[in-house]
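Peer 1: Sequence and predicted model, in that order:
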Amino acid sequence: MTEAMYYILLALVNPNHGYQLMAAIEEVSNGRIKMGPGTLYGVLTRLQKDNLIEILNDDGRRKTYATTADGRAALEAEYERLKDMIRDGRILEG
């Protein structure tokens, strides 16, 4: 899973639409990730194609996205993988 995919799924723990998602990603990454619309909508399309997110509402002006059960499972699996990597990296501490 790419970093962009991870942060979009993380930000979609609470359903959101595109513009709010950009702000939510910046917030959950503590300002480290500033995702532009090109990256955001490209990744949203891929996540939707992979059945990791779904559109909850489309009023013609904006779409509200949410994770699917598969998306939540993928996010949790990636979180565990990242924790394992941190644990493995502790060898550098001494």
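Peer 2: Ah, there it is. These figures come from a predicted structure and were not determined experimentally.
Peer 1: rest of the way, CA atoms for contacts and neighbours
Peer 2: OK.
Peer 1: what helices or strands is the longest helix belonging to the chain leaning on?
Peer 2: Looking across the chain with DSSP state H, the single longest helix is helix 69-89. Packing partners of helix 69-89 (3 or more C-alpha pairs under 8 Å, 6 or more residues apart in numbering; DSSP states H and E): helix 3-11.
Peer 1: what about residue 55, how many neighbours?
Peer 2: By the measure other C-alpha atoms under 10 Å, the count of residues near residue 55 is 15.
Peer 1: now swap in residue 30 and tell me
Peer 2: For residue 30, using other C-alpha under 10 Å, the count is 10.
Peer 1: Alongside the first one, take a look at this:
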Amino acid sequence: MARKKLETLTEQMFYVLLALRQERHGYGIMQAITALTKGRVNIGAGTLYALLERFEGEKLIVLTRVEDKRKYYQLTPEGDRTLREEYRRIRQQAADMEAVLREEEGT
């Protein structure tokens, strides 16, 4: 069975979309991710711009403006839907793990 495009997101993909719930330019996205994750997740410029191009092509984000050579992007409704689906998937994984741990501990 063929996998749907962006059925699951990598951690970096997830955080780029999460950062774009607010309009930001590339460097602002990297700063927001670093701040949100307290430095646990860092995205290099090459990776970021490849993801932005892909997300724009998939209509998950939209270019909102260009100012002083900076391109600003924001999440689209489709991007928000994708982000929320991934959040639900992650929560379900965590719930499954908790169930297994409870069963192993006999509680």
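Peer 2: Ah, there it is. Small disclaimer: the values here were computed from a predicted structure and weren't measured.
Peer 1: quick one: contacts of the longest helix of structure 1?
Peer 2: By C-alpha atoms under 8 Å, 6 or more residues apart in numbering, the residues outside helix 69-89 of structure 1 that reach it are 1, 6, 9, 10, 51, 52, 53.
Peer 1: aligned partner of the second one in structure 2?
Peer 2: Translated: residue 6 of structure 1. Mapped onto structure 2 by TM-score structural alignment, residue 6 of structure 1 lines up with residue 14.
Peer 1: Could you find the residue nearest the spatial middle of structure 2?
Peer 2: residue 14 (1.8 Å; C-alpha atoms, centre = their mean).
Peer 1: For that residue, list the residues it contacts.
Peer 2: 83, 86.
Peer 1: Please tell me how far it sits from residue 30 of structure 2.
Peer 2: 13 Å (C-alpha to C-alpha, to the nearest Å).
Peer 1: Excluding chain neighbours, what is closest to residue 14 of structure 1?
Peer 2: Nearest-residue entry for residue 14 of structure 1: residue 66, 7.0 Å, with adjacent residues in sequence omitted and distances by C-alpha to C-alpha, 6 or more residues apart in numbering.
Peer 1: Which residue in structure 2 aligns with the one you found?
Peer 2: With TM-score structural alignment as the criterion, residue 66 of structure 1 matches residue 74.
Peer 1: Can you classify that match as helix, strand or coil?
Peer 2: strand (DSSP: H, G, I helix; E, B strand; the rest coil).
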